[in-house]
Structures are given as C-alpha cells and as structure tokens.
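A.B. asks: how would this look folded up:
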Amino acid sequence: MKWQGRRESDNVEDRRGLSGGKVAIGGGVIGIIILLLNIFGGETGQAVGSALEQMQGGQPTQTEAAAPLSKEDKEMGSFVKVTLADTEDIWGKIFAEHGMTYKRPKLVLFRGAVNTACGGASSASGPFYCPADQIVYMDLGFFEELKTKFGAKGGDFAIAYVIAHEIGHHIQTLLGTSEKMRRDQQGKSQAEANKLSVALELQADFYAGVWAHYNQENLDPDDIDEALSAANAVGDDAIQSKMQGRIVPDSFTHGSSEQRMYWFKKGYKTGDIKEGTTFEEI
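C.D. replies: Okay, here's the model as predicted:
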C-alpha cells in the first residue's frame, strides 16, 4: 500500500514500549486454544477476557520489561497510523453521505498482553475490537504467525485488511448491528448462535472490502491478493483442519475461507454498504 508521507491518525496509542500489566495467557497449548476460539478476536473481546482469566485462575502476572522500539517497529507503527487515518476519512465520508456522524475509534498497539474494558487479553487472542471501550487492540507479532502457522502471504496489506475488519466491528457497534445480534443469540442453540456470529464476522469482512474499494488510489497491484490470502488463512475450516485435523461447520464463529474471501470481494467490488446482507444470506 502506498502510505509513506501520508496523514497519520492521532488515535493510535502505542503501548509496545511499556512493561508490566496483566498477562491473560502466554503461548503454548492454551494460547493455541484461544487462537482457535478467537482468530481474529473480532467483536468477541469480552468473551476472550473472561475465558483467559478463568484459565489462569484470575491471577495477574507481570510482563518482562519491553525492549525499545526498533526502526522497523516505528515504521510499522506509522503504517498502522496511516491505515487507521484512511479508515477515518473513508468511513467519515460514507457516514456523512447517509446523514450520520462517524465516531472515530482508538487503536492500541501492544506486546504480549493488554488490559481492556472487555478484560485482560494476550497476543494469543489475535487482533480484536472491544465494544465496551470502542478500541481495536493489536499485537503486530500476530502477523508473523499468520504467515508461518497459517500460510498467509506476507505484505503490509494483510495488516491493513485486519485493521479494516476490526473497524468493521466498530461500524457494527455504531449502527447497532452488534447489539441486535447479541439479543438475537439469546435462547438460540449453540449452532444457531454461531451462525449469527459468522454473519457478524462476514459483514466485518464486507466492510473491510468497502474500505478497500474507496481506497484504491493508494493500493499496490498485489494488495487485494494479500488481503484475500489473509482471509483464506483465517477461515474457520482452514484453521480447524490445520489445528485439529477435522472440520466442524456447526462450531464456526467467523466463517469459512470461501465465505470470508467472498464477502471481502463483494465489498471491494460494490462499495455499497447496503450490499452487506450477511444476516439474510447465512
């Protein structure tokens, strides 16, 4: 993505140079379990914090002192700020066209673990959006695992896609979609509740595609392929096949690889937020 020298958002809080804080869970087996439950964390941050604290027995530990930010770290932070600025500009314009005001969210960069209004979380939970504080939380180390463990292509636009997906959850919070989905889940079987969760996640992928549609002047030729590769890698079927050797569709919470790529592409091709009809089509 063409990002050097462009506007950076002032809504990014970089905590990567901080030490201390509550560690929900590190890596290892439990980290893999959480990764399976919540990749990316999507708009399920509250569940992440609860599950992590239960597994740890609610006992806080302290992180090791963080290393100073390298030149590469600082450059990546700038990229994140430019990407968030693009989402601010594009969604601000789309909301204005529909007679609404866009409330800009904050994005927090962290390493290892972080405290949120949705509870404590670790890197193992993947990037996620917390509706309680309307903040996106990201440990950029996740993207190395996305390549090495799940086979996604490299490239900066995979990161941009994930940011745009999490901002999609913010859009759903502002529009009341998330709250309605949670109400609709009440009294449903686990399989039916999961279908609603899938619809929410696929709509966030669709919104990421809409953002890319309006940001085409800043895209490189390979960017959309990078986004689709990431979407393919984090499909529930791809993750289940790789991590547990079998696929259980009723347990899907984010959608299959095919579904995630389809809805991102639909958003990218149409650029029309009214076409994000995932709840009607799942």
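A.B. asks: From now on I want contacts and neighbour counts done on CA atoms only, so please keep to that.
C.D. replies: OK.
A.B. asks: Centre of the chain to the helix or strand harbouring Gly168, how far?
C.D. replies: Under the assignment given by DSSP states H and E, the secondary-structure element containing Gly168 is helix 156-175. In terms of CA atoms, centre = their mean, to the nearest Å, the centre of helix 156-175 is set 6 Å apart from its chain centre.
A.B. asks: quick one: contacts of that helix?
C.D. replies: Applying CA atoms under 8 Å, 6 or more residues apart in numbering, the contact partners of helix 156-175 are 1, 42-43, 80, 83-84, 87, 103, 105, 127-129, 131, 134, 136, 143, 178-179, 201, 203-208, 211, 223-224, 226-227, 229-230.
A.B. asks: same thing with stretch 30-37?
C.D. replies: Ile25, Val48, Leu52, Ala124, Ser125, Gly126, Ile239, Gln240, Met243.
A.B. asks: Adding distance to His169, secondary structure and neighbour count as columns, could you present the residues you listed in CSV?
C.D. replies: What follows is those, written out as CSV (distance: CA to CA, whole Å; DSSP: H, G, I helix; E, B strand; the rest coil; neighbours: other CA atoms under 10 Å):
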residue, distance to His169, secondary structure, neighbour count
Ile25, 24, coil, 25
Val48, 16, helix, 27
Leu52, 21, helix, 24
Ala124, 19, helix, 31
Ser125, 16, helix, 32
Gly126, 15, coil, 28
Ile239, 21, helix, 23
Gln240, 23, helix, 18
Met243, 26, helix, 15
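A.B. asks: so which of those residues would you say is closest to Gly151?
C.D. replies: When the contacts of stretch 30-37 are compared for distance to Gly151 (CA to CA), Ile239 wins out at 10.5 Å.
A.B. asks: can you count the residues close to Gly155?
C.D. replies: Other residues lying near Gly155 total 16 when counted by other CA atoms under 10 Å.
A.B. asks: An error on my part: the question was meant for Leu175.
C.D. replies: Residues near Leu175, counting by other CA under 10 Å, number 12.
A.B. asks: And stretch 180-194, what's buried?
C.D. replies: Buried residues in stretch 180-194, defined by neighbour count with 16 or more other CA atoms under 10 Å: Met181, Gln185, Glu192, Ala193, Asn194.
A.B. asks: Of those residues, which belong to helices?
C.D. replies: Using DSSP state H, Met181, Gln185, Glu192, Ala193, Asn194 are the members of those that sit in helices.
A.B. asks: Could you also give me the structure for this second sequence? I'd like to compare it with the first:
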Amino acid sequence: MSFNDDAQLDSGRIRDSRGRGRGGKIAAGGGGIIVVLLAALLGVNPDMLTQLGLGGDPGIEQGANENGPAGITECQTGADANARTDCRILATTQSLDSFWLSYLPQYDVQVRQPGVEVFDGQVSTECGTATSAVGPFYCPADQVAYFDTGFFADLSTNYGSDGGALAEEYVVAHEYGHHIQNTIGTLAASQQGAKGATSGSVRVELQADCFAGMWAAHAANTKDAEGNTFMKPFTEADLRSALSAASAVGDDRIQEAATGRVNPEGWTHGSSAQRQSWFLQGYATGDINQCDTLSARNLDKPGG
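C.D. replies: Alright, predicted model coming up:
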C-alpha cells in the first residue's frame, strides 16, 4: 500500500468518462495490441501528433471538469486509493501536482496542472479519437493525460509487470512527465532526429521515465490541501514494482514478444534496461538537471 489512509483526495481533480466510450477494446494478448503499444504505449501517440502537431498553449488552464464528465465521487481518501485503481490514479495525480508545482518555480518555470481523464473503450481528444488499445497517453493539444483503468490489468497479465501499486503510479507519473516536457519545451524533440534507438522519440520517452523517478524520490514529502502527506516512503518492493513496469514496456521486450526478434531501428521508447536506468537516475538524484536525455551521448548509462 502506497498512500496514507488519511490523505484527502479531491474527487473533482480528474474527469471520469467511463461508460461514454464507443467501440470495443482490442483483445489483450493478441499480436495486434502489441504492435499498437510498440508505437504508442506510455507516451505520446505518434499518429495523433503527426496530424495535429505538438504544443497546445501552456498558458491555457485545463480545469478538471470544465464542461466535461464528472469526477470520481467515490474517491475521498488515501485508503480509497489503496483499494481502487481509479482512486490511485487520482491520488497519484494530486501527489504529482504537489511535487511539480512546487519544484519547477525554482527554475522560474510556472506549470499548470494537466487535465487527467479515465475512460473505457474510446475517448475523444483534441489529438483525435483513441481507443483503449493505444494505452495511456498524453495529448499536448488539450494538455490532458488519458487512462483506461483496464490497461493496468493488461500490464500485469500480458506484459510481465508485477501488478504492484507503484507499477501503476509509475505509469501515471510518466504521462504527467510528458506534460512537464510540454511545459519546458522538450516534448517537441520527439519529432526530431533519426529514427531508432537514438531518436528524439526515444530520448523524450526516457526523459519522462526520469521525471517519473524524480517524483518517486520526493513523493513521501508531497502533501494534500490539509497538510497530510499523500504517500508512505517507498520500500524496496515498491521500487521493484516500478522497475517491473518499466521493463515490461521496453521496446526490445515488446518486439521480441510480437515478432521473436529485436530491431533497434524500430524503437520509439527505449529498451527495458534503458527505461529502468533512467527511472532510477531520476529516483537517485531527484534533480531535473540529471534527466537530460536529449544531449546524452550514451542512453545506456545515465549520467555517463
């Protein structure tokens, strides 16, 4: 269990559009979803970005419920977050708010909270319509991170994550990391450079992993509006859980599962080892300056 039971949640912080989606989810475990995830899992959907371009005005505030679906009224406390995936997404989001909105001003960077929406089946965004098969993603055009809660079961059942709480929290922190990149201007690098293992896309995804690690390093100090800490200090088992999720979504692992071979020229997110290493880099340093994947000469050795 990651959250303190008495942490207070703002049920309106995220949108809940479940039950409104149309279209079915691609069956988990089949080759089709693996191919889709290879391009889009835990990151910005490349096809969406190609259609609409990067950006979105970082100065536009995205209210959690403006003219949209209601929040999750069942999620009130950290105890709820320990019991339910949707409440865990909410609580993790609030912990991320607490960290990033207090961390970045030291660099004279003001960041607005991203929108967050949970959905099922299908969701309409400013980046286009997406199905659950895409996996979690961040849309820079509307500055919203989207999550189908059923994905987390797939992550454990079909991709080898251990199913622990921090595995889920890592996913949320990674997508929130894309919003930070959108704010500071590094997200645009995903469309730059050669394809493959050293591409801008891989570098951007590994930086989001590093940002997730940064949050994990500071998470036990994040507080709700009443001053209660959101999180308990992470244990070694918690960290293994996050690393299992990072490993599960490495390009090499997904490629091998889908085709029986590994082709670095087709990478978009980085290898399992790289994703783990950059998460640990953020966790060990807690320092955004140590997450400069864009200029790193060797993505296999953070800080090297």
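A.B. asks: quick one: TM-score?
C.D. replies: Their TM-score after superposition, calculated using TM-score structural alignment, normalised by the length of structure 1, is reported as 0.83; 256 aligned residues with a CA RMSD of 2.6 Å.
A.B. asks: mind checking how far the residue nearest to Ala189 of structure 2 when sequence neighbours are not counted is from Ile184 of structure 2?
C.D. replies: Across the structure, with CA to CA, 6 or more residues apart in numbering as the measure, the residue nearest Ala189 of structure 2 apart from its sequence neighbours is Gly200 (5.2 Å). Summarising the geometry, the distance separating Gly200 of structure 2 from Ile184 of structure 2, computed by CA to CA, to the nearest Å, is 16 Å.
A.B. asks: hmm, who's touching stretch 105-118 of structure 2?
C.D. replies: Residues from elsewhere that reach stretch 105-118 of structure 2, judged by CA under 8 Å, 6+ apart: 13-18, 58-59, 61-64, 86, 93, 97, 100-101, 104, 143-149, 176, 179-180, 183-184.
A.B. asks: which one in structure 1 is aligned with Ala153 of structure 2?
C.D. replies: When the two structures are superposed using TM-score structural alignment, Ala153 of structure 2 falls opposite Glu144 in structure 1.
A.B. asks: Mean distance between stretch 79-93 of structure 1 and structure 2 after superposition?
C.D. replies: On superposition with structure 2, the average gap between stretch 79-93 of structure 1 and its aligned counterparts reaches 0.7 Å (mean CA distance after the TM-score superposition for structure 1).
A.B. asks: give me the number of residues near Asp148 of structure 2?
C.D. replies: By the criterion of other CA under 10 Å, Asp148 of structure 2 has 23 neighbours.
A.B. asks: Contact partners for it?
C.D. replies: Counting by CA under 8 Å, 6+ apart, Asp148 of structure 2 touches Val118, Phe119, Asp120, Gly121, Ser132, Gly135, Pro136.
A.B. asks: okay, those residues in a markdown table with distance to Ser271 of structure 2 next?
C.D. replies: Shown next, in a markdown table, are the contacts of Asp148 of structure 2 (distance: CA to CA, whole Å):
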| residue | distance to Ser271 of structure 2 |
| --- | --- |
| Val118 | 27 |
| Phe119 | 28 |
| Asp120 | 28 |
| Gly121 | 28 |
| Ser132 | 23 |
| Gly135 | 18 |
| Pro136 | 18 |
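A.B. asks: Now secondary structure and distance to Glu236 of structure 2 too, for the residues you listed, in JSON lines please.
C.D. replies: Supplementary listing: the contacts of Asp148 of structure 2 in JSON lines, determined by DSSP: H, G, I helix; E, B strand; the rest coil; distance: CA to CA, whole Å:
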{"residue": "Val118", "secondary structure": "strand", "distance to Glu236 of structure 2": "29"}
{"residue": "Phe119", "secondary structure": "strand", "distance to Glu236 of structure 2": "32"}
{"residue": "Asp120", "secondary structure": "coil", "distance to Glu236 of structure 2": "32"}
{"residue": "Gly121", "secondary structure": "coil", "distance to Glu236 of structure 2": "35"}
{"residue": "Ser132", "secondary structure": "helix", "distance to Glu236 of structure 2": "31"}
{"residue": "Gly135", "secondary structure": "coil", "distance to Glu236 of structure 2": "27"}
{"residue": "Pro136", "secondary structure": "coil", "distance to Glu236 of structure 2": "26"}
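A.B. asks: got the contact list for stretch 283-294 of structure 2?
C.D. replies: Contacts of stretch 283-294 of structure 2 with the rest of the structure, by CA under 8 Å, 6+ apart, involve 189, 200, 203-204, 206-207, 210-218, 278, 281-282, 299, 302-303.
A.B. asks: Run the chain-centre distance for stretch 74-90 of structure 1.
C.D. replies: Computed by CA atoms, centre = their mean, the chain-centroid distance of stretch 74-90 of structure 1 equals 15 Å.
A.B. asks: Could you pull out the helices in the stretch 1-150 of structure 2 for me?
C.D. replies: Assigned helices in the stretch 1-150 of structure 2, in chain order: 31-40, 46-52, 78-83, 85-103 (criterion: DSSP state H, counting those that start in this stretch).
A.B. asks: Distance to Gly160 of structure 2 for those - can I get that in TSV?
C.D. replies: As requested, these are exported to TSV (distance: least, CA to CA, whole Å):
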stretch	distance to Gly160 of structure 2
helix 31-40	13
helix 46-52	24
helix 78-83	21
helix 85-103	18
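A.B. asks: For stretch 12-19 of structure 2, what is the distance to the chain centroid?
C.D. replies: Relative to the mean C-alpha coordinate of its chain, stretch 12-19 of structure 2 is positioned 17 Å out (CA atoms, centre = their mean).
A.B. asks: which of the residues in that stretch are buried?
C.D. replies: Within stretch 12-19 of structure 2, the residues that qualify as buried are Gly12, Arg13, Ile14, Arg15, Asp16, Ser17, Arg18, counting by 16+ other CA under 10 Å.
A.B. asks: Now do that stretch: distance from first to last residue.
C.D. replies: One end of stretch 12-19 of structure 2 sits 18 Å from the other (CA to CA).
A.B. asks: Next: stretch 130-142 of structure 1.
C.D. replies: Using CA to CA, the span of stretch 130-142 of structure 1 from its first residue to its last is 17 Å.
A.B. asks: Which one of the contacts of Asp148 of structure 2 sits in the busiest neighbourhood?
C.D. replies: Using other CA under 10 Å as the neighbour test, the contacts of Asp148 of structure 2 are led by Pro136, with 26 neighbours.
A.B. asks: nearest residue to the alignment partner in structure 1 of that residue other than its sequence neighbours?
C.D. replies: Under the alignment (TM-score structural alignment), Pro136 of structure 2 pairs with Pro127 in structure 1. Among residues not flanking Pro127 of structure 1 along the chain, Met138 sits closest, at 4.5 Å (CA to CA, 6+ apart).
A.B. asks: Kind regards, and thank you for your time.
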